[in-house]
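> Prediction below, plus the sequence it came from.
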Amino acid sequence: MNLVGRGPDGTGDPDHARAGRRVITVVGVGADGWDGLVPASRRAVEAADVVVGSARQLALVPETGAERVPLPSPLLPNLPGLLDSLPDRAVCVLASGDPMFHGIGSTLVRLVGAERVRVLPHVSSVSLACARLGWPVESVEVVSLVGRPPAALRAALQPGRRVLVLGGTAGVVGDTLDEAGYGPSRVVVLSDLGAPTEAVGVESGLQVIAVDCVAAPGSRPFARVPGLPDDAFEHDGQLTKREVRAVSLSRLAPFPGELLWDVGAGAGSIAIEWMRAHPSCRAVAVESRPERAARVRRNADALGVPALRVVEGGAPAALDGLPRPDAVFVGGGVTVPGLVEACWAALAPGGRLVANAVTLESEAVVAGWYGRLGGDLVRLAVQRASPVGGFTGWRAAMPVTVWSVRKDTP
């Protein structure tokens, strides 16, 4: 076990002050403003040379004599420059609620490192909403629609599930529920939580939307376990079928936060189910045919993972410049010269590569790589019951060979 000490100010480096490194203090502010801040948060604001925040946040704290600087827009491209323009000054950045929960605290840590950020959180809107509703926080899924399309809500919708939506409107959430087959769900709008103007059922610029999921009669809810029905995807026949998809994903083994390349994506089913495994899973679908790439995008929206990145182009050339993957699935094009080599070379240590083969030619390529790198080679033969006259018989699908291997060395 590696025990890490903490400094007296809560940062990860007890000696940062002696080292002379500037620390940015992030203060979470609730809708109740200055009155709701604990003494330590008030002192941080009062001691700052510069107070940075949105117009709404700056209006919630009194004038202290510090310079007031509005957050830039767009934020991410301009924030590093803003910080660089404030050298050797005590900077306090205001945030809404808990700065480390979908907030600017996380962004600052990513930019300058945890040792240079001191966070003083307020109660989050999620905690306040759960307190008002009587919902245990640990049983609730949170979906942020800030800067994201409404389709991002779809993956969280399951019967009996409780979801809190940040950044959406009741109209947008209601339309998404109807389209996804969850129209009967109970929806509650909670606005200005913690403020004197707090209200239920009234929309404002600062609100949380609570959804108690109820599936409509006749609808077909989809679980997050790999192996969605084939007709859950729009496709032209170029689709990794349900049983083979479940086996392939079990070998790809998605872990939270990991990145997948789905090469020769077809309908995008592997990439989509990878991303549905956990909200932090990421994927790039590489597809050479424009009409199929467009279909991948539609499937991703319909199944709640609109953040799926789709790259149009033929592999291996289309792989150049992509971020390094933790797993690669080759569902099509395994016989293209240099494709498997490029995927294997790009794969991160500990990563997994899975390639499926249907034809004799692709099986020969896969068998050759199995002989070189080892791994696991499985042949799947699936038969489905279908009518035979007035009876029922078995109809065999084409067998699929699945090769999987782990990259244990750099």
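Structure received. Numbering: from 1, shown residues only.

> When you work out contacts or count neighbours from here on, use the C-alpha atoms and nothing else.
Fine.

> Now the residue most central in space within the chain: closest residue in space that isn't a chain neighbour?
What sits nearest the mean C-alpha location of the chain, by CA atoms, centre = their mean, is Ser280, with 3.5 Å. Using CA to CA, 6 or more residues apart in numbering and skipping residues adjacent in sequence, the residue nearest Ser280 is Gly257, 4.7 Å away.

> I'd say that neighbour and Arg276 touch.
No - the criterion here is CA atoms under 8 Å, and Gly257 misses it with Arg276 at 11.8 Å.

> How many neighbouring residues does the residue nearest to Ser280 have?
When counting by other CA atoms under 10 Å, one arrives at 14 neighbours for Gly257.

> How about the secondary structure of it?
Secondary structure of Gly257, reduced to three states by DSSP: H, G, I helix; E, B strand; the rest coil: coil.

> how much space between Ala152 and Asp231?
To Asp231, Ala152 is 20 Å away according to CA to CA, to the nearest Å.

> My error: substitute Cys92 in the last question.
With the distance defined as CA to CA, Cys92 ends up 52 Å from Asp231.

> neighbour count winner among those two?
More crowded of Cys92 and Asp231, by other CA under 10 Å: Cys92, with 26 against 9.

> this is the other structure I want to compare:
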Amino acid sequence: MCDKICESGCSAVLIGAGMGNENMLTLDARTQIEQADACIGAVRLLEVCPKEKPKFAEYRSVEIIKIIKGHPEYSRWAIVLSGDVGFYSGAKALTQACKEAEIPVDIVPGIASVVYLAAKLGVSWEDAALRSIHGRNQNIIYAIDHHTKTFLLLDRKSGTEFCEQIREYGIEDLICHIGVRLSYGDETIRTISAGELTPEDLGELSTMLIENPHPAESVSAHLPDDAFIRSQEGHVVPMTKAEVRAVSMAKLGLTREAVFYDIGAGTGSVSIEAALHGEQVQVYAIEQREDACDLIRANRRKFRAAQVQVIHGSAPEAMEGLPAPTHAFIGGSTGHLHDIIRMLKEKNPEVTLVINAISLETVEEVMCAVRSGLLTDPEIVQMNVAASRVLGRYHMMTGQNPVYIITERKQ
């Protein structure tokens, strides 16, 4: 019960109305709507409100506040929202808007389409990934690849992009249960393979359960060198070796929502491992060689690392239009290390930076950056790696080039 009153005498209750059929309203939601002086919501959702009740068709938070403030004759408002107020709902932004406008607000939950579809299919949902690409950008390939079950909200536009991603990342064997116009008399629930899925199978708003019979089992983001595609059409592209990659990634210390630049990305091995740290990590693989960019895309497909964006161009110029990085790895700078570091710090003075240097010339560039104050007290580690190889009856150790790993992070 919303018993708080603001100075102007108004109060609001945010109501989860389920999927839109009034039969799906909870008793509490129905009571709150009946007791309200007026209702606000999307046109479809206002159909659950009594005909005689004053109604305003609006779903944008700012405009809703304007309506409430502009109608002091109504003291109690019911704001009707689709599904449940806690599942990809406008309730989050609207609650904050009401708080800023000093409008007391209460919240009444509803039945989410995911819960409804799960019940219809006779499956549980507590062990599923829950995602939405309805009106938002979200990396769903990672979630689908790592979970047996993924529930997804999508519309026809985002569904077109989803169908393209299914084919790009080779996951046509997924099983898709598609619910359209759930709870209405003409609802449909179909089960088809992802390879058969087309945008025409989706409605303006659909709920889908995606079953993956072979989800990724590994919890490690580290990959062996031979897992990567190294060449196309006979051209071998340089790659940061596994042991150096492991130490460099540890030094980077990526965070959950990191924005990561891999500069001089080569085959994309560092980019791929960064992406495997989590679906919210944004990865920009910056590479000047066109054949290397093709390799990065090939490895992105192989490892279903959809959050890797390939940027063809030379740093620092290729970095100009990108969002500010939280972390950056420089594996190749082609003599422009000073300018690259300067631009990284202009974008974010707090950026965590890891540089790999093999040649002494690159080491000298690093030391020049230290002397000029561009790098401040970096940690410098030299790493020597030797791997065994069979030579007749013997196993011999073969050394790789020593690598300097330079790290600068803000404490």
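Here it is on my side, so go on. All values derive from a computational prediction rather than experimental measurement.

> quick one: TM-score?
Overall, the chain-to-chain superposition scores 0.70 on the TM-score scale (TM-score structural alignment, normalised by the length of the first structure); 381 aligned residues with a CA RMSD of 4.5 Å.

> Validate this expectation: the residue nearest to the centre of the first structure resides in a strand.
No - counting by three-state DSSP, Ser280 of the first structure is located in no strand; its state is coil.

> thought it was touching Pro256?
Yes - proximity of Ser280 of the first structure to Pro256 meets the contact threshold set by CA under 8 Å, at 5.5 Å.

> which stretches of the stretch 151-300 of the first structure form strands?
Along the stretch 151-300 of the first structure, the stretches classed as strands by DSSP state E, counting those that start in this stretch are 162-166, 186-191, 199-200, 207-212, 259-263, 282-287.

> need those in CSV with mean neighbour count, can you?
Formatted as CSV, these follow (neighbours: other CA atoms under 10 Å):
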stretch, mean neighbour count
strand 162-166, 22
strand 186-191, 19
strand 199-200, 16
strand 207-212, 24
strand 259-263, 27
strand 282-287, 26
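
> sorry, back to before: would you mind measuring from the residue nearest to Ser280 of the first structure to Ala66 of the first structure?
Gly257 of the first structure sits at a distance of 39 Å from Ala66 of the first structure (criterion: CA to CA).

> Now do the helices in the second structure.
Using DSSP state H, the helices of the second structure run over residues 27-35, 61-70, 91-100, 113-121, 140-146, 156-168, 242-252, 269-275, 290-303, 337-347, 360-371.

> Name the stretch among those helices that sits most buried.
Across these, averaging neighbours per residue (mean count of other CA atoms under 10 Å) puts helix 269-275 on top, at a mean of 27.

> Give me the contact list for that helix.
Under the contact criterion CA atoms under 8 Å, 6 or more residues apart in numbering, helix 269-275 of the second structure has outside partners 221-223, 228, 239-240, 245, 249, 254, 260, 262, 265, 281-285, 296, 299-300, 303, 305, 307-308.

> Report how many residues lie close to the aligned residue in the second structure for Val52 of the first structure.
When the structures are aligned by TM-score structural alignment, the residue of the second structure matched to Val52 of the first structure is Gly41. Neighbour count for Gly41 of the second structure, taken as other CA under 10 Å: 23.

> Which residues are in contact with Gly41 of the second structure?
Remark: with contacts taken as CA under 8 Å, 6+ apart, Gly41 of the second structure is in contact with 55-59, 79-81.

> now do 6 Å
With contact taken as CA atoms under 6 Å, 6 or more residues apart in numbering, Gly41 of the second structure is in contact with 57-59, 79-80.

> Check Ala346 of the first structure too.
Contact partners of Ala346 of the first structure, counting by CA under 6 Å, 6+ apart, are Arg324.

> ok, now Asn384 of the second structure?
Taking CA under 6 Å, 6+ apart as the criterion, Asn384 of the second structure is in contact with Pro402.

> go again using 8 Å as the cut-off
For Asn384 of the second structure, the contact set (CA under 8 Å, 6+ apart) comprises 399-403.

> Just the buried ones among those residues, please.
Of all the contacts of Asn384 of the second structure considered here, the ones buried according to neighbour count by 16 or more other CA atoms under 10 Å are Val403.

> Tell me which of the contacts of Asn384 of the second structure fall in strands.
Among the contacts of Asn384 of the second structure, DSSP state E puts 399, 403 in strands.

> Please identify the one among the contacts of Asn384 of the second structure that lies nearest to Thr31 of the second structure.
Taking CA to CA as the measure, Thr31 of the second structure sits nearest to Val403 out of the contacts of Asn384 of the second structure, at 69.3 Å.

> what residue of the first structure matches up with that closest one?
For Val403 of the second structure, the aligned position in the first structure is Val400, judged by TM-score structural alignment.

> Relative to Val263 of the first structure, how far out is that match?
For Val400 of the first structure, the distance to Val263 of the first structure (CA to CA) stands at 17 Å.
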